[in-house]
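1. Sequence and predicted structure below; questions after.
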Amino acid sequence: MVLSLAGCTTSKPTTSTGTTTPADAANATAAAAAPSSKGVGINPADINPSVSPCDDFFQFSGGNWLKSNPIPAYASSWGPRNLLGDRTQAMLRQILEEAAANTSATKGSNLQKVGDFYASGMDSAALDKAGLTYLQPELKRIAAIKDLKSLHASLARQMALSTGAFFRAGVGPDRKNSTVYAVNLYQGGLGMPNRDYYLKDDVRSTAIRTAYTTYMTNTFRLMGDSEAAAKQKAEAVLALEKKLAQASRTPVELRDPQANYNKMTVADFQRQYPHVGLPVLLAAHGLGAAKEVIVGQPTFFQELSAVMNATPLADSKAYLTWQLVSSVPSALPKAYSDEAFRFQQVQSGTKQQPVRWKRMLAATDATLGEAFGQLYVDKAFPPAAKQKALEMVANIRASMAEHIQTNTWMSDATKAEALKKLNALRVKIGYPDVWKDYSALTVSRESYLQNVLAARQWNYAQNVKKYGGPIDRNEWGMTPPTINAYYSPPMNEIVFPAGYLQPPFFDPNADDAVNYGAIGGVMGHEMTHGFDDQGRQYDSQGNLRDWWTPADAAEFTKRAAVVGRQYDAFSPLDSVHVNGKLTMGENLADFAGLTIVYGALEKQLQKQYGDKPRPVIDGFTPEQRFFLSWAQLRRQNIRPEALRQQILTDPHSPGQYRTIGPLMNMPQFYEAFGCKDGQKMVRTESDRAKIW
């Protein structure tokens, strides 16, 4: 995820499906005692042996698991990450409920804030009783808008409340000068996931728009409008958002970092887009000293300026009201969150709303994640786990360096820059070295909505006050319990929260083949994001700078295009194809990451066993266990509605193609399972992709 072959296998006897059997394995290693499995590993019961691994490795590796793990009513998809999520949630729930029960915690302490935030969110009776009482001050501010100038002032307030109105703005590293912070302006303002939801006219898109209009209409009615007035407001909001959608870049166009970097002076911005009110917005947030801004999509802001000037004030007020209310449904009476969920159902196919404690746990993590994340780390992430993870990253980095050095198509000049970037890569494991300071945030049990809005304002203030200061390289973009990881191009860093470094993704007691195939695959994925089609455009210091020779860049693009065509051909549903351009970066990171991690594992096995027979566990060699571990963690059942939404909006390919896509290009996989030409998992040599 972005915020962006060395070694020979040993020969093995195989069955007709290309799988080593327990009996064969015992014969092959008769001279050595068969080791017992330690830690979390491969569960043979999950495998569907009726499918050949060389025809469909997704079904072979986890077919029985897929059959026995249907999607719960409250979920839109289901996989191992959800199971780990359930275990993590149980631990976090205990932490939160203990904090909520402690009404004598020191005022102003993290424990008090975490406990009060969660307790106020769980008090649904108080939410129903309060109605819109605590939202009224914000609604009155919007209602008081009387001209364009006061619209700008209201928008400044909405930005501080992170409602998402009109566009996105914030402070982050200047991508062409990563030693300083810049003000970044980006397209936004849509209530649905992206522009396609407004512009496509197929049956499903039309149904979602109808459901969105119903959601808005019903919400305005809950706020006291008549049916006619509510419908009129909903139609006005949809019309305004459609104009913004038409001016928005596509998800694929947003993947071009050069095209989405347009620095200009504040004076130039004001001349070109006078009705956005940028000087007012900057001054309201203490950014009046900024002389330049980085504009992501100039055409969008051109249209936005025209929309803000031409839209009747009544419609703009309806839009701001909608953006505000729809950003806080769980902090309002139950009827509001029920309406939000009904719309979500149409998009994702989810049958049942998650129980309240799960929603409040997620909200507390998003708001105060580092405050109670410290308690989670103490329970779930011992120092030995961190040390093992660091050792794995070091081995994978060494494998990546070797792949760069032995690359046959890259010039020495580009190799030198690539190695410089790899060596400069920063690695963060588990939790921050410096924890967030929440002392300026006030939280009480009076009102959950007040807490939510106060936390948003605090968070926005924390962001904008970075401007003019040194780059904070201790900051994390995810909380410790998060089951995910990321690579940041401007920071040139990979980050792995403690939540991800848990079984079955990672277990210090598991055999190396399983750990390298699971979390190792993720480590390689994030590391090689620095060299995917987006990440490669940033240098060792995180600057958006072209350090490739023209010939090398052309060759990379040509090789990456092969991957794009392969994924374009994958079709999980009738008439629905994976978008190879949208998913390019994630696909490249999967493929390159798995390749370099395999090399790292082979070196680790060679160091451990030398020329001795390598252990066979549960009937599988280390190489086979490596690929099974990769596949079993990407198995996923997903509802058709959610799958369609993923393909439209998500830069990650569906789980089945993340499983098989890289393997279909890897001779190492063919050898591990005895695959032959003509089998479905084997691409001809001319059709294979090879980058690193």
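-> The structure has been received and is ready for your questions.

2. drop to CA atoms for contacts and neighbour counts, all remaining ones
-> OK.

3. What sits closest to residue 474 if chain neighbours are left out?
-> Leaving aside its chain neighbours, residue 474 sits nearest to residue 434 (6.2 Å; criterion: C-alpha to C-alpha, 6 or more residues apart in numbering).

4. do residue 479 as well
-> In space, residue 479 is closest to residue 369, 5.3 Å off (C-alpha to C-alpha, 6+ apart).

5. check contacts around the nearest residue to residue 498 once chain neighbours are set aside.
-> Using C-alpha to C-alpha, 6+ apart and skipping residues adjacent in sequence, the residue nearest residue 498 is residue 430, 3.9 Å away. Applying C-alpha atoms under 8 Å, 6 or more residues apart in numbering to residue 430 gives the contacts 377, 381, 386, 480, 496-499, 501.

6. want to compare, so here's the second one:
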Amino acid sequence: MRPVLAIAVAAACSGSSPASPTSPAAAPAPPAPPAAPAAMTLAQSGIVPDWIDTTAAPCTDFYAFACGGFLKTATIPPDRASWGAIEIVVKDGEDVLHQVLEAAARSPSGDPTLDKIGTYYAACTDEAAIERAGIAPMQPLLDIIARVVDARSAAAAIVALHAEGVFPLFAIAPQQDFGDATRVIASLDQAGLGLPDRSYYLESKGNMAKTRAAYVAHLGRLFQLLGRDHATEKAAAAAAAEAMRVETQIARLQQDQVVRRDPKAVYHRVDRAGLETKLAPSFPWSDYLAALGIPGVTAITVNDPAYYTAIARLLRTEEPAALRTYLTEVVMRDQSDNLGKAWVDEAFAMRKVLAGLKELPPRWLRCLRSVDRDLGELLGQSYVKARFAGDAKVRAVELTRSVLAAMRVELDQLSWMDDPTRAAAKQKLDRMAYLVGFPDRWRKYDFELRRTDFAGNVRAAGRFELARQLAKIGKPVDRFDWGMTPPTVNAYYDPTLNEIALPAGQLQPPFFGAAFHPAVNFGSTGGGTIGHEMTHGFDDEGSQFDADGNLREWWSVPTRAKFAEATQCVIDQYAHYEAVPGVHLDGKLTAGENIADNGGVKIAYQAYQTWKAQHKPPPPPAVDGYTDDQLYFLAYAQSWCDKMTPEVLETRAHSNPHSPPMWRVNGVIVNQPGFGPAFQCAAGTPMNPGKPCAVW
């Protein structure tokens, strides 16, 4: 759960597919699928033949069988932390959009969309102008920090930095009110750390101690680049140590990842008076809200009331010099990528430690990613035009509806869910909406850009987006607002909207193809994406939100107890797996995603069986010796063919709720009732061990 299109193409797509957001009840029936060819090759089916390793036994290690050919030959590019199916699709999109941006940057076209992204890209790729600017773009932020001489001025600096989109200590954002999902409320959440998670400051599992030392050295080099009082190596090292001391204090105050999986643990609604008189009365909340352009806020939600009381105390008790040092390093980390080469190289040095990257991505690619971040729906129009035309959206909608129907059947078969809860679950499923491909209306970016001021453009975009987001507070929820841009290779379920989103980037080969064998689309996209996201509506987090998106207990006590028992099996199973030698997965942290992986594959498999029985002529029953059921599981597995650096595997194990690719395949396969028969795996073999974990 929870990181455009020309008119002719939009008309072609929207005329044959439901508008977003779409619910199953509201969606018109899509046209019948095209007749499947009498025969097709494995490559035509959507499976990548060269990725299969036929020397591996599918009943012993299915990941090695489905992906072994890829893993033996693939090389991780030096500017990436991994290489696999996802990255291949990402790279294809980057190549398409690179050409678009280069052409748009060369000269004005008269197309406002292309001209805007071209101006931004041109400024970003003008490295000479960026070098000439030096640290001048960061100076206004440093001037704010220089005024910190006591607790009051420190709080004022926090206010001013937040207004600029830099968030030490905590951050503010709009959020659907968990108590009234029709409205948007202001939300405060913990922030301000430079390492991936609080555990990196407080524990020494794996390479955590080594990573801490590398981080302090990195901060020292940033301070030395800044110069002034930190010009010498000794002074810079002292400043880095002081910043790390303050960050460690903050980390001790923050919630850990497992606690934060519980929505009730991060939702505490307080009124304006409570904020100003009880929570943290020494902090200038009225000034803060006014500076952010939302002075009329009457209520707010905070992740942990005790945290804000504690950080207000920290501002009162910490030495002003130490606060200046901490705020300075936050600003330097925030701004490094917008400055000259020395700053960019130093920011990359820390990414090398955390992700195992060997080389800095080329400038054009970093600029493309900046355009996607700051002007995503403008850039996305070109992506949709190039990669999501024809009937792709229609086929994706049909697939989504098939999996939804299968999930409704699955709800009837859940032994741990009692009848009253089952009825409410069906109501929630029937009201689940879905966004497919791209927005039906494109958002605007009403701010000025300059062709010679990259850092200024980033600042303008950031301030505009912050104002746009905060303007939602106190208003009805906009259900047409996407949380991802069209080229994004990912998907999400939003429990407060009861809605899944499938960007166009996720609906690409090898994950999805309008001409693929249906079993492949059902296995990869139906199971790995659609079914996965749908089950999030009924996991340990999503189950706490009702059909309207309100945080409300609608499961019976016996149902939740039986669900917890079934979930414990999954927790124990994955806790035995290692990300890298000596570093085990956190079964509790990854439980929600692991349940979604397992449930999605099982439900989409049933959806495919139903689809196959209902459609004539049926798809080819076998392709190059593989049955259609085998294609289903192969497609799911190949969607996770991925080679990762050891560094990123360990970082993810400590801080990411998703399991590594190998375990997203083998950890799922051992629990699938359809896999053993499909591959004729005898009971007791590694991939058909018996006694599966079965939440879904």
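-> Looks like it came in fine. Quantities reported herein were computed from a predicted structural model and do not represent experimental measurements.

7. coming back round to it: return the closest of the contacts of residue 430 of the first structure with respect to residue 629 of the first structure.
-> Of all those, residue 501 has the smallest distance to residue 629 of the first structure: 14.6 Å, by C-alpha to C-alpha.

8. burial count for residue 205 of the second structure?
-> 15 (other C-alpha atoms under 10 Å).

9. now swap in residue 82 of the second structure and tell me
-> Using other C-alpha under 10 Å: residue 82 of the second structure sits among 22 other residues.

10. same thing with the one 4 residues further on?
-> Each residue near residue 86 of the second structure was counted by other C-alpha under 10 Å, and the total is 21.

11. Please pull up the equivalent of it in the first structure.
-> Aligned counterpart of residue 86 of the second structure in the first structure: residue 81 (TM-score structural alignment).

12. I'd assumed residue 499 was in contact with that match.
-> No: the pair residue 81 of the first structure / residue 499 is not scored as a contact, 10.3 Å apart, by C-alpha atoms under 8 Å.

13. Which neighbours do the two have in common?
-> Common neighbours of residue 81 of the first structure and residue 499, using C-alpha under 8 Å, 6+ apart, are residue 483.

14. and residue 180 of the first structure, what helix or strand is that in?
-> strand 177-187 (DSSP states H and E).

15. which helices and strands does that strand pack with?
-> strand 167-174, strand 292-295 (3 or more C-alpha pairs under 8 Å, 6 or more residues apart in numbering; DSSP states H and E).

16. Please identify the deepest-packed of those strands.
-> Mean neighbour count (mean count of other C-alpha atoms under 10 Å) peaks for strand 292-295 among these, with a mean of 21.

17. Only the buried residues of whichever helix or strand comes after that one, if you could.
-> On the C-terminal side of strand 292-295 of the first structure, the nearest following helix or strand under DSSP H and E is helix 298-310. For helix 298-310 of the first structure, burial by neighbour count (16 or more other C-alpha atoms under 10 Å) applies to 298, 300-305, 307-309.

18. quick check: the next helix or strand after helix 298-310 of the first structure aligns to which part of the second structure?
-> Next in sequence after helix 298-310 of the first structure, counting helices and strands by DSSP H and E, comes helix 313-325. Matched against the second structure by TM-score structural alignment, helix 313-325 of the first structure falls on residues 320-332.

19. now swap in stretch 569-577 of the first structure and tell me
-> So stretch 569-577 of the first structure sits over residues 576-584 in the second structure, by TM-score structural alignment.

20. Check stretch 390-407 of the first structure too.
-> The aligned range for stretch 390-407 of the first structure is 397-414, by TM-score structural alignment.

21. Just the strands from the second structure, written as ranges.
-> In the second structure, the strands defined using DSSP state E lie at 82-84, 170-177, 180-190, 268-271, 299-302, 433-437, 492-494, 499-503, 578-580, 583-584, 622-623, 626-627, 642-644.

22. so which of the helices and strands packed on strand 177-187 of the first structure comes closest to residue 319 of the first structure?
-> strand 167-174 (12.7 Å).

23. The closest one maps to which residues in the second structure?
-> Going by TM-score structural alignment: strand 167-174 of the first structure matches residues 170-177.

24. how close does the matching stretch sit to the first structure?
-> When the first structure is superposed, stretch 170-177 of the second structure averages 1.1 Å from its matched positions, counting by mean C-alpha distance after the TM-score superposition for the first structure.

25. Can you tell me what sits against that stretch?
-> By C-alpha under 8 Å, 6+ apart, stretch 170-177 of the second structure touches 162, 182-192, 301, 469-470, 472-473, 477, 496, 550.

26. and if we set it to 6 Å?
-> Here stretch 170-177 of the second structure makes contact (C-alpha atoms under 6 Å, 6 or more residues apart in numbering) with 183-191, 470, 473.

27. Next, format the residues you listed as TSV and append distance to residue 73 of the second structure and neighbour count.
-> Output for these, formatted as TSV (distance: C-alpha to C-alpha, whole Å; neighbours: other C-alpha atoms under 10 Å):
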residue	distance to residue 73 of the second structure	neighbour count
183	51	18
184	49	23
185	50	28
186	49	25
187	47	23
188	46	22
189	43	18
190	42	21
191	40	15
470	48	21
473	51	23
